[in-house]
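Chemist: no sequence on hand, only this structure:
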């Protein structure tokens, strides 16, 4: 996990604990306190789901970006390799022509 993710989760946990303690120590009836605790739990659950979705989206975007970069690098390497292969083939064809000419002169003798 990244430092930002850990920080966000730490802040979220601290806020949840603080809210729960505040509700527990506040002077109110038991039924009201239980209702407040239930509401805070629901709010915290929603916040956790939102944070998890945000983290998932961030990771998915990062992976997608890295994949595109890798694909571009592979395409570049293949392209350069193809150009080099073409250069080697051209050079070999020229050398073959030279050897054919030398062979013709040797055959005439």
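Modeler: Good, I have the coordinates. These numbers were taken from a predicted model, which means no experiment stands behind them.
Chemist: from here on, contacts and neighbour counts on C-alpha atoms
Modeler: Fine.
Chemist: other SSEs contacting the helix or strand residue 45 falls within?
Modeler: Using DSSP states H and E, residue 45 falls within helix 30-108. Judged by 3 or more CA pairs under 8 Å, 6 or more residues apart in numbering; DSSP states H and E, the packing partners of helix 30-108 are helix 3-25.
Chemist: pull out the buried positions in the helix it packs on.
Modeler: Within helix 3-25, the residues scored as buried using 16 or more other CA atoms under 10 Å are 12, 16, 19-20, 23.
Chemist: let's bring in a second model and compare:
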């Protein structure tokens, strides 16, 4: 009996959704407190620290902008390649469709010619039978 209760408790614990906002808030609060303590106990002047923070933030911003620009360029290049490939496929399909149409027309003309020849042969044979 206790075994079944243990399984129910274990099942209920594993099936509950965990709220991930609390650890994130705790992490951010810890980072903020650490930054404040670091600034308070830093051996440098405040202006030097602010300058370093500003320079680091600018560097990170520039790096992020460069990466975003690189991703945009890659997407643009991929888009151009896909457009070129699409155009190439469309041209090939059109070419094959024209070839198929030309072949169909040729076969129809050939069938008409053979039908005309057979018709003339039948007519000639019928004339021989009636005249002959």
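Modeler: Here it is on my side, so go on. Quick caveat, the model's predicted, so the values are computed rather than measured.
Chemist: TM between them?
Modeler: Scored against TM-score structural alignment, normalised by the length of the first structure, the superposed chains reach a TM-score of 0.69; 83 aligned residues with a CA RMSD of 1.7 Å.
Chemist: in TSV, list the buried residues of helix 3-25 of the first structure along with distance to residue 6 of the first structure.
Modeler: Shown next, in TSV, are the buried residues of helix 3-25 of the first structure (distance: CA to CA, whole Å):
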residue	distance to residue 6 of the first structure
12	10
16	15
19	20
20	21
23	26
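Chemist: which of these sits closest to residue 55 of the first structure?
Modeler: residue 12 (13.7 Å; CA to CA).
Chemist: quick one: what's aligned to that closest one in the second structure?
Modeler: The alignment leaves residue 12 of the first structure without a partner in the second structure, by TM-score structural alignment.
Chemist: so how far is residue 52 of the first structure from residue 12 of the first structure?
Modeler: According to CA to CA, to the nearest Å, residue 12 of the first structure and residue 52 of the first structure sit 12 Å apart.
Chemist: what of residue 76 of the first structure?
Modeler: Going from residue 76 of the first structure to residue 52 of the first structure by CA to CA gives 36 Å.
Chemist: now do residue 102 of the first structure
Modeler: Distance, residue 102 of the first structure to residue 52 of the first structure, using CA to CA: 74 Å.
Chemist: comparing these two, which residue is more hemmed in?
Modeler: A direct count of neighbours by other CA atoms under 10 Å for residue 102 of the first structure and residue 52 places residue 52 higher, at 14 against 11.
Chemist: what's the counterpart of that one in the second structure?
Modeler: In the second structure, residue 52 of the first structure lands on residue 71 (TM-score structural alignment).
Chemist: kindly report the same for residue 90 of the first structure.
Modeler: Superposed on the second structure with TM-score structural alignment, residue 90 of the first structure falls opposite residue 109.
Chemist: for its match, grab the count of nearby residues.
Modeler: With neighbours defined by other CA under 10 Å, the count for residue 109 of the second structure comes to 12.
Chemist: gap between the residue nearest the centre of the first structure and residue 56 of the first structure?
Modeler: The centroid of the first structure falls nearest to residue 63 when counting by CA atoms, centre = their mean (1.9 Å). Residue 63 of the first structure sits 10 Å away from residue 56 of the first structure, going by CA to CA.
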